[in-house]
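J.: Sequence unavailable; structure follows:
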């Protein structure tokens, strides 16, 4: 059985990606940050459909914990799947913070950088020895880094996601001798808990976002999760170094 690691899978896009990957017959190691209950709910959803999953805590903003996480992953792989390697890595965990440039503090900027760019960079580096040749990596970016997605208040967030897009291409280049494919997905407005549950707190923004989207609605986590599952699958064996916007045609 193939095995995937999906970070930030206690809710939203990560949860959907983990469940969809498991539906295709892949075991899943999923991580959670401040929502352990959500992590266990994802495991339960996967097991209900006959899959196998293990939830592990991970603070993506603290790279000093990555060595211990590597060792835990190695142990889980051996104990659960009798394997020494895994096949797919989905760097999905993250958060958003809205702040105009003039109001952005260094603390906010640095926190976004640690979680959205430094975290995926060094977590991938640490896990690379365990990633099987011929594997696949998907990084969750954002259309906020693209011209069509520019919104005031997201300069720091989008800058990190733009850096992740560049990192995706370099990963694809450097890992290609091992047959490892690397792509990113850029969701548009998607109904998740990001931004402190912004969609729940400000439901009035949804009609306006839907009106700016060619397909007439905001995205749902399953819209993005299905694309991530497809990108790590054999169906996408000839796709690498690509950033795919999954936004329903936002600002089209």
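T.: That came through, no problem. Given the structure is predicted, the values throughout are model-derived calculations rather than measurements. Numbers count the residues shown, from 1 in each chain.
J.: From now on I want contacts and neighbour counts done on CA atoms only, so please keep to that.
T.: Noted.
J.: where's residue 186, which helix or strand?
T.: Taking DSSP states H and E as the criterion, residue 186 maps to strand 181-187.
J.: actually residue 4, not the one I typed
T.: Residue 4 belongs to strand 3-6 when assigned by DSSP H and E.
J.: Also residue 14?
T.: helix 12-23.
J.: Check residue 137 too.
T.: Going by DSSP H and E, residue 137 is in strand 131-140.
J.: follow-up on the earlier one: ok now the strand holding residue 186, how far from the chain's centre?
T.: With C-alpha atoms, centre = their mean, to the nearest Å as the basis, strand 181-187 stands 9 Å off its chain's centre.
J.: And the strand holding residue 137, what does it pack against?
T.: In terms of contacts (3 or more C-alpha pairs under 8 Å, 6 or more residues apart in numbering; DSSP states H and E), strand 131-140 is packed against strand 86-91, strand 181-187, helix 221-232.
J.: Now it: buried residues?
T.: Using 16 or more other C-alpha atoms under 10 Å as the burial criterion, the residues of strand 131-140 that qualify are 131-133, 135-140.
J.: same thing with stretch 60-76?
T.: By neighbour count on 16+ other C-alpha under 10 Å, the buried set for stretch 60-76 is 60-61, 63, 66, 69-70, 73-74, 76.
J.: what about versus this one:
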């Protein structure tokens, strides 16, 4: 693979599994050094670090709970300490991937559910980006993880989709704010992916979900994390320098 990101340093939140892990590996394969965050899966995070290093890039893993936004400032400090330890003053790539899920209809969702999703999927993302903004390199990259549910209703995830819509909207604001520094800001909006993030939804809540998605998708299958990570990595490359403020659907043509 062409090393288009040699000399770049990336932060991928939630990088121990699923989309985050594969994004970290894709960026490393292109030459970037990668910092990942994890909440509680230390073993998985360390395995991801080892896989990144096997690709010839430097790697580090930092623990953080995005459900407690008070820890975000400390995370930003830890990230920049690692960046400086690697001999740089700038972070080149920020992938806001970490997120949480609460399943329940309108009459089931609780205040605690709403608080958890708001804090993890929106508030902490905003605060982390704000804290790291002064340290982002000229011509850097920000990619936010939105969802197809930001633009379509699915009742069991009524607490999830609207907050992804808020992050998708914030992507537009950031694209304008960071444009003067040639920093691009984009979002990706995956459809329902067959991974362990959605396992409970697919296997327990709606057992026929895989068949429903594949039957209503132009490409005839359910998406996978690797369908998303490659697009994120592309958005971080020099060749994507004129793409900003975009939200890219990655759903195989669901309900076209």
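T.: Cool, got the structure. The model shown is predicted, which means the values in this text are computed figures rather than measured ones.
J.: Need the TM-score from the superposition.
T.: Remark: TM-score between the superposed chains equals 0.94 [TM-score structural alignment, normalised by the length of the first structure]; 249 aligned residues with a C-alpha RMSD of 1.4 Å.
J.: Pull the most distant pair out of the buried residues of strand 131-140 of the first structure.
T.: By the measure C-alpha to C-alpha, 133 and 140 form the most distant pair in these, at 21.5 Å.
J.: Quick one: classify the most far-flung residue of the second structure relative to its centre as helix, strand or coil.
T.: Residue farthest from the centre of the second structure, counting by C-alpha atoms, centre = their mean, is residue 107 at 29.0 Å. Secondary structure state of residue 107 of the second structure, per DSSP: H, G, I helix; E, B strand; the rest coil, is coil.
J.: what residue of the first structure matches up with it?
T.: The equivalent of residue 107 of the second structure in the first structure is residue 102 (alignment by TM-score structural alignment).
J.: which residues does the residue nearest the centre of the first structure contact?
T.: Centroid-nearest residue in the first structure, with C-alpha atoms, centre = their mean: residue 92, separated by 1.5 Å. Residue 92 of the first structure sits next to 6-9, 13-14, 139-140 when contact means C-alpha atoms under 8 Å, 6 or more residues apart in numbering.
J.: again with residue 49 of the second structure
T.: By C-alpha under 8 Å, 6+ apart, the neighbours of residue 49 of the second structure are 59-61.
J.: What's it aligned with over in the first structure?
T.: Under TM-score structural alignment, residue 49 of the second structure pairs with residue 43 in the first structure.
J.: Number of residues surrounding the aligned residue in the first structure for residue 178 of the second structure?
T.: Matched to the first structure by TM-score structural alignment, residue 178 of the second structure sits across from residue 175. As a burial measure, residue 175 of the first structure scores 18 neighbours (other C-alpha atoms under 10 Å).
J.: so which helix or strand takes in residue 175 of the first structure?
T.: Short version, using DSSP H and E: residue 175 of the first structure is in helix 155-175.
J.: Return the angle between stretch directions for that helix and strand 181-187.
T.: With axes from the mean of the first three to the mean of the last three C-alpha atoms, to 10 degrees defining the directions, helix 155-175 of the first structure sits at 160 degrees from strand 181-187.
J.: quick one on the thing from earlier: residue 107 of the first structure versus the match of residue 49 of the second structure, what's the distance?
T.: 34 Å (C-alpha to C-alpha, to the nearest Å).
J.: likewise residue 97 of the first structure?
T.: Distance, residue 97 of the first structure to residue 107 of the first structure, using C-alpha to C-alpha: 12 Å.
J.: quick one, which of these two is more surrounded?
T.: Just comparing residue 97 of the first structure and residue 107: by other C-alpha under 10 Å the higher neighbour count belongs to residue 97, 18 against 9.
J.: Can you tell me the SS state at the residue nearest to the more buried one when sequence neighbours are not counted?
T.: Leaving aside its chain neighbours, residue 97 of the first structure sits nearest to residue 195 (6.0 Å; criterion: C-alpha to C-alpha, 6 or more residues apart in numbering). Put simply, residue 195 of the first structure is helix when judged by three-state DSSP.
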